[in-house]
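> Attaching a predicted model along with its sequence, questions to come.
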Amino acid sequence: MVQLFSAFDRETIQAKMAEEEFDLVIVGGGITGAGIALDAVSRGMSVALIEMQDFAAGTSSRSTKLVHGGLRYLQQFEIKEVADLGKERAIVYENGPHVTTPEWMMLPFHKGGNMGKLSASFGIRLYDYLAGVKKDERRKILSAKETLAKNPFVKKEGLKGSGYYVEYRTDDARLTIEVMKKAVELGAKVINYTKAENFLYDAKKQVVGVVARDRITGKVFDIKGHRVINAAGPWVDKVRKMDYAVNNKHLRLTKGIHLVIDKTKFPMEQAVYFDTPDGRMVFAIPREKKVYVGTTDTVYEEMVINPKANEEDHKYVIKAINYMFPDVHISENDIESSWAGVRPLIYEEGKDPSEISRKDEVWFSESGLITMAGGKLTGYRKMAEKLLDEVSKALAKETGKKFKTVQTHHLPISGGDVGGSKKYRRIHREESKRRE
C-alpha cells in the first residue's frame, strides 16, 4: 500500500514509526532534512522524519527564494563553495523545473564601487567556468546605456555598465515540500507537528532513536533507528543539548529580512544584485506585481520561531534601495509586507556576520548523534550526498544490508518528472497558448 503525504494518514504514519526500527531517524523537516530523507530512501534505507512545526516553516520558507551559485563568495575566495553551488544549481533546476525558473540578474558597477567593469567581467567569467554554466546562460557585459535600457531606475551617476548572468528563482517552501513528497513516494515515513523531546540510548550509551511528542494530541512515542540525524537548522544546537556528548562547535545565528513593495511604487521589471554603501550585496527581484528586496545579515539572539523584521531592518533595506535606485524614493509607508529568516551559520570567532562562511559541516558526537550544520538552500542535495556516502558505509557494515550509491543526480522531485527543463518549457509554452 502506497503511503500518502496527507494529514489524514497521520495516525497510521505515527503507528508505523512506533512499530518499526529504521535505518535513519531524521529530526528536522526543512530542506536539509527533506534532502537527506530523499537521498537515503532512494539508496534503499528505511527513513523516519519528524518536524516540530510544519514542513519548511523555518528558514526553508524565509530565504531570498533563489537557487543560486553564490557569486559573492568569489570576493571571499571561497572557490570550491562557488564551484559546488554553481553545479548544484543546474541539478536542482533539472530535477525540479516546475519550481525553478531562470532569472537573468543584473550586477551594476559604478565608479568607486566594490566591483569595476574589469573585475566584474573576470568574476562572472570565472563564475561561469566554475559553475559549468550552460552556453545560452553565460554572462554578458552590458554598457551603461544597455544597463539603463533594461532597468532605467539604476543609479545613473558613475554608472559604468553591468554584468548580466542567470540565477534560478524558486518557491523555497514548495521546493522543500516537493522534495519531501518524493521521499514519501519512495517509502519514507514523515510527520509534522511532532517534536523530539529526548534521545533513546542503548547499553553502550549510543543514540538509538528519539522520544517524540505529537504536539497536536500530546501523545508520546519512541522512534527507533540505527542512526539519528539532527537536521534542525537554527534549532541544531537546541537538539544537541538533549545529548550528553556535545563538542565545542556551535552555530552563529544571523537574521535576514526582505521587504515587499508594490510595482506601482517600485516599477521594476529587471532583477538586480547590487552593492550597498557598507559593502554588502542585496537582491531586488520583481515577481508578478511586486518587488522584494533583501537581505540583511545581523547577529540574532532572540526567539528562533517566527523572527520579525524591525524598524532598523526596514531602514537598512530602504536606504539600500534609495542608494541604488534614487529615482524611486521609497519610504517605510511603501512597505506592504516583509519576512524574516534565521541563518544557521557555523560560528567563526572574530568574524562579522556577512563574512561567516555559508559552508556546511557534519558533526559526529561520541554518542553517535549526527548533526548537519550550516549550508544553503541550493546545496541541499549535495549536502545529503556527502553525509550519506559516509553513513551508508557504516550502516551497511553494521546491519549487513546493501545500499545503492547516490541516486539523486537525475532523480526528479515530486511533480518534476517531465523530461527535464527543455521539455518542461515547451509544455509550459503550449499550455499558455492553449489558455489564450
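On my side now, so go ahead.
> make it CA atoms for all contacts and neighbour counts henceforth
OK.
> count of neighbours near residue 426?
Residue 426 has 11 neighbours, counted by other CA atoms under 10 Å.
> wait, I meant residue 33
If we define neighbours as other CA under 10 Å, then residue 33 has 29 of them.
> What distance do you get for it to residue 374?
12 Å (CA to CA, to the nearest Å).
> now swap in residue 123 and tell me
25 Å.
> And those two? Which one has more around it.
residue 374 (25 against 18).
> thinking the more buried one is in contact with residue 380, fair?
No - checked against CA atoms under 8 Å, the pair residue 374 and residue 380 is beyond contact range at 10.4 Å.
> What helices and strands are in contact with the lengthiest helix in the chain?
In the chain, taking DSSP state H as the definition, the longest helix is helix 380-399. In terms of contacts (3 or more CA pairs under 8 Å, 6 or more residues apart in numbering; DSSP states H and E), helix 380-399 is packed against helix 31-43, helix 79-95.
> Also compute the angle for the last one relative to helix 380-399, please.
Looking back up the chat, that one is helix 79-95. 90 degrees (axes from the mean of the first three to the mean of the last three CA atoms, to 10 degrees).
> tell me what helix 79-95 is packed against?
Under the contact definition 3+ CA pairs under 8 Å, 6+ apart, helix 79-95 sits against strand 100-110, helix 117-131, helix 380-399.
> ok, now the first one?
Counting contacts by 3+ CA pairs under 8 Å, 6+ apart, helix 31-43 packs against strand 21-27, strand 47-50, helix 172-185, helix 380-399.
> Mind checking what helix or strand follows the last one in sequence?
Spelled out, it's helix 380-399. Next in sequence after helix 380-399, counting helices and strands by DSSP states H and E, comes helix 421-435.
> Show me where the stretch 151-300 of the chain has its strands.
159-170, 189-191, 194-201, 207-214, 220-230, 251-262, 271-275, 281-287, 290-294, 298-299 (DSSP state E, counting those that start in this stretch).
> The first one - contacts with which helices or strands?
Spelled out, it's strand 159-170. Under the contact definition 3+ CA pairs under 8 Å, 6+ apart, strand 159-170 sits against strand 66-67, strand 100-110, helix 117-131, strand 140-142, helix 144-150.
> Please identify the deepest-packed of the ones you listed.
Greatest average neighbour count among those goes to strand 66-67 (a mean of 24), per mean count of other CA atoms under 10 Å.
> so who does the residue lying closest to residue 236 once chain neighbours are set aside touch?
Leaving aside its sequence neighbours, residue 236 sits nearest to residue 230 (CA to CA, 6 or more residues apart in numbering; 6.5 Å). The contact partners of residue 230, by CA atoms under 8 Å, 6 or more residues apart in numbering, come to 26, 27, 28, 236, 239, 240, 369, 370, 371, 372.
> before we go on, here's another structure to hold up against the first:
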Amino acid sequence: LGGKFDQLASPAHRAVARQAVRESLVLLKNKDRLLPLDPTRRLLVAGDGADNLSKQTGGWTLNWQGTGTVRADYPNADSIWDGLRAQVQAAGGVAEMSVDGRYKQKPDAAIVVFGEDAYAEFQGDLPNLLYRPGDDTDLQLIRRLKAEGIPVVAVFLSGRPLWVNREINAADAFVAAWLPGSEGAGIADVLLGTVQGKVAHDFKGKLGFSWPKDALQAMNNAGQPGYSPQFPLGYGLDYADPGELAALPEVSGITGVQGIPGVYFARGKPAPGMNLSLAGPAGQAPVRADTLPASLPDGSLVATAVDHRAQEDSVRLAWSGTAAARAFFSTEKPLDISREANGDVMLVLALRPDARAQGKVSIGVDCKQACPAQLALNDLLDGLKLGEWTTIGVPLKCLQKAGADMTRLESPLILESGSAWQASLSRVSLGSGSEAQHVLGCARN
C-alpha cells in the first residue's frame, strides 16, 4: 500500500479499525445488566472524553504528545459522541451531549466518558498508578448523576491500567475502552442494543494487562510471587456473564496529598508541595499568596482570584509599577526536570493579559543556591490580545541555556516586572509545543 494515499481512511480500512475498537473493549462491571442500553430511549452522554479526539487517539498520533489538536485535525474520524448520537437517532431515541452532565431533560441513562489526557514519554511518566490525583471531577460527575437517580455507564479512556476503584464503585457499568483512535463509533456498536432489544455486538475484549487493586501495585504480572491483582490478566465479561461486582476497596495505598506530575498551578491552587509567593526588593520577606487575595505591603504587586473555566480557578497578578516585584512558585523539594529539558518539553502558561506592560517583563526560574535564568517576555506579550485567554510556551532548553540548572529547580516559574502590568494565570504546567499557541524564543533577558 506504499504511496497509495487514496486508500487512507477508505471505507474498508475504517471498517477494520471499527471492528478493532469493538473487540478491544473490556467490560469490568455490569450491575443489573444495565448494558446494552436501549437506543430508543433518552440517553445523556457526558464527560470530557465523549467528544474529544485527542483523548481517543492519545500520544504519538498527529504530534508527539497528542495534545494541542482541534477537531478539524481529524477530518475522517468519529468521536464517541458522534457514534452514539448517530445510532441513537437512527433508532428513534434522543441523545444529549453535556460535558458537565447538566441535562435539559432527565435521561433514562447516562454514559460518562472520561480518562487520561493524551501523553507520550516525559509528560506521561507517573510515580504511581493514581488516576488524576487531586482532581475528582470525573468521580463527582458520576456520583452526582447517580444521586439524581440516573443509571451510569462509565467508559474509561487510558493507555494503561490505573487505580480507579472509586469510579468503578460509583458507576453501574464500567468499560475499559483504552485508546479507540479514530473509530469512536465502535463503542456505540457494543454499548447499544438493537431496536428489538437484542445484543448488537457482544464484548470480546480481555485484559492484556493485570488491573491493580491499589495505586502502588506496579509489579503486577501474572506468574510473579504474590500475584494478586484487582482483575487478572485475561479478565473480561460478556453479556452472558453476571455483571455484579462487590464493592472494591477505596484505599489507594498512597499517603499524603498527591498532585499531577508536571502541573504546578491549576484550578486556582498551587500543586501539592508548591507555593505561590509575592516578593519585592531584595531583603524584604516574601508574602505567601496561596490564599487570595494577597498583596505586598507597599501594594506594588497584588494577587486576586478570578474566573476562567470555573469560579475562582485563576489568579490575577497586578503590578502597580511603584517598585520592582515578582510573583513566583517555589517547591518544598528541588525539581529535577533535566530529562524533560532534553526532550523539548516547555513550561506552558494559560494566561490572559489584562493590561499592557508599561516596561520590561521577564519570565524565569531559579534554584535556592542561585541558578537564575530570565527571558524577556515583552515581544511575546505585545502580540497578545488584551482580555483573551491563550497559552504561551517557554522551552526548558531556553531556560537551561540562560543559566538554569534543571537538576535542582526550586522556583519553576518567576514573573517579574518593575512597571505597571496585569495578567491572569489559570494553569502552569510542563507541556509540549503543540499545547502552546505562542512560543517564546531563546534570547537572553
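On my side now, so go ahead. Model, not experiment: these values are computed from the prediction.
> Let me see the TM-score of these two.
The pair, once superposed, lands on a TM-score of 0.23 when counted by TM-score structural alignment, normalised by the length of the first structure; 179 aligned residues with a CA RMSD of 7.8 Å.
> and the helices and strands packed on helix 79-95 of the first structure as JSON lines, adding distance to residue 251 of the first structure?
Shown next, in JSON lines, are those (distance: least, CA to CA, whole Å):
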{"stretch": "strand 100-110", "distance to residue 251 of the first structure": "29"}
{"stretch": "helix 117-131", "distance to residue 251 of the first structure": "28"}
{"stretch": "helix 380-399", "distance to residue 251 of the first structure": "17"}
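> And the ones you listed: which comes nearest residue 319 of the first structure?
Closest of these to residue 319 of the first structure is strand 100-110, at 17.1 Å (criterion: CA to CA).
> Would you mind pulling up the elements that the closest one packs against?
Against strand 100-110 of the first structure (3+ CA pairs under 8 Å, 6+ apart) you get helix 79-95, strand 159-170, strand 271-275.
> what angle sits between the first one and helix 172-185?
Think helix 79-95 of the first structure. Calculated by the same axes, to 10 degrees, helix 79-95 of the first structure forms an angle of 70 degrees with helix 172-185.
> Okay, buried residues for helix 79-95 of the first structure please.
81-95 (16 or more other CA atoms under 10 Å).
> for those residues, which one is nearest residue 259 of the first structure?
For those, the residue nearest residue 259 of the first structure by CA to CA is residue 89; the value is 24.8 Å.
> surely that closest one meets residue 83?
No - the pair residue 89 of the first structure / residue 83 is not scored as a contact, 10.0 Å apart, by CA under 8 Å.
> quick revisit: okay if I get the helices and strands packed on strand 100-110 of the first structure as TSV plus distance to residue 210 of the first structure?
Converted to TSV, these look like this (distance: least, CA to CA, whole Å):
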stretch	distance to residue 210 of the first structure
helix 79-95	31
strand 159-170	33
strand 271-275	43
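> so which of those comes closest to residue 195 of the first structure?
When those are compared (using CA to CA), the closest one is strand 159-170, at 28.3 Å.
> angle of the closest one against strand 281-287?
60 degrees.
> give me the element residue 381 of the second structure is part of.
Using DSSP H and E, residue 381 of the second structure sits in helix 378-382.
> And that helix, what's buried?
With burial defined by 16+ other CA under 10 Å, the residues of helix 378-382 of the second structure counted as buried are 378, 381.
> what element comes up after that helix heading to the C-terminus?
Helices and strands here follow DSSP H and E; after helix 378-382 of the second structure, the next one along the chain is strand 390-395.
> Now the element after that next one, going C-ward?
For strand 390-395 of the second structure, the succeeding helix or strand toward the C-terminus, using DSSP H and E, is helix 396-401.
> elements contacting that following helix?
Using 3+ CA pairs under 8 Å, 6+ apart: helix 396-401 of the second structure touches helix 338-342, strand 373-376.
> Check those for me and report the most buried one.
Ranked by mean neighbour count, these are led by strand 373-376 with a mean of 22 (mean count of other CA under 10 Å).
> Which strands and helices lie in contact with it?
By 3+ CA pairs under 8 Å, 6+ apart, strand 373-376 of the second structure packs against strand 361-366, helix 396-401.
> hey, which of these is tucked in deepest?
strand 361-366 (a mean of 23).
> That one versus strand 390-395: what angle between them?
50 degrees.
> which other helices and strands contact strand 361-366 of the second structure?
With contacts taken as 3+ CA pairs under 8 Å, 6+ apart, strand 361-366 of the second structure sits against strand 373-376, strand 411-417.
> Next, format those as a markdown table and append distance to residue 80 of the second structure.
Shown next, in a markdown table, are these (distance: least, CA to CA, whole Å):
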| stretch | distance to residue 80 of the second structure |
| --- | --- |
| strand 373-376 | 43 |
| strand 411-417 | 37 |
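> Could you name the stretch from those that's closest to residue 189 of the second structure?
Closest to residue 189 of the second structure of those, according to CA to CA: strand 411-417, at 46.4 Å.
> Quick one: name whatever helix or strand follows that closest one.
strand 421-431.
> Hmm, residue 43 and residue 111 of the second structure touching each other?
Yes - the pair residue 111 of the second structure and residue 43 passes the contact test of CA under 8 Å, sitting 7.5 Å apart.
> quick one: what helix or strand has residue 166 of the second structure in it?
In this assignment (DSSP H and E), residue 166 of the second structure forms part of helix 165-170.
> could you point out which element follows that helix?
Per DSSP H and E, the helix or strand that comes after helix 165-170 of the second structure is strand 173-178.
> picking up where we left off before, tell me which of the strands of the stretch 151-300 of the first structure is the most buried.
Ranked by mean neighbour count under mean count of other CA under 10 Å, the strands of the stretch 151-300 of the first structure are led by strand 189-191, which reaches a mean of 27.
> State the distance from residue 12 of the first structure to residue 197 of the first structure.
Computed as CA to CA, the residue 12 of the first structure to residue 197 of the first structure distance reads 21 Å.
> ditto for residue 159 of the first structure
Going from residue 159 of the first structure to residue 197 of the first structure by CA to CA gives 56 Å.
> and residue 397 of the first structure, how many neighbours does it have?
If we define neighbours as other CA under 10 Å, then residue 397 of the first structure has 10 of them.
> which residues does it contact?
By CA under 8 Å, 6+ apart, the contact list for residue 397 of the first structure is empty.
> Remind me which helix or strand residue 23 of the second structure belongs to.
Going by DSSP H and E, residue 23 of the second structure is part of helix 11-24.
> Any buried residues in that helix, and which?
For helix 11-24 of the second structure, by 16+ other CA under 10 Å, it's 14, 17, 18, 19, 20, 21, 22, 23, 24.
> shouldn't residue 143 of the second structure be in contact with residue 170?
Yes - using CA under 8 Å, residue 143 of the second structure makes contact with residue 170 at a distance of 6.0 Å.
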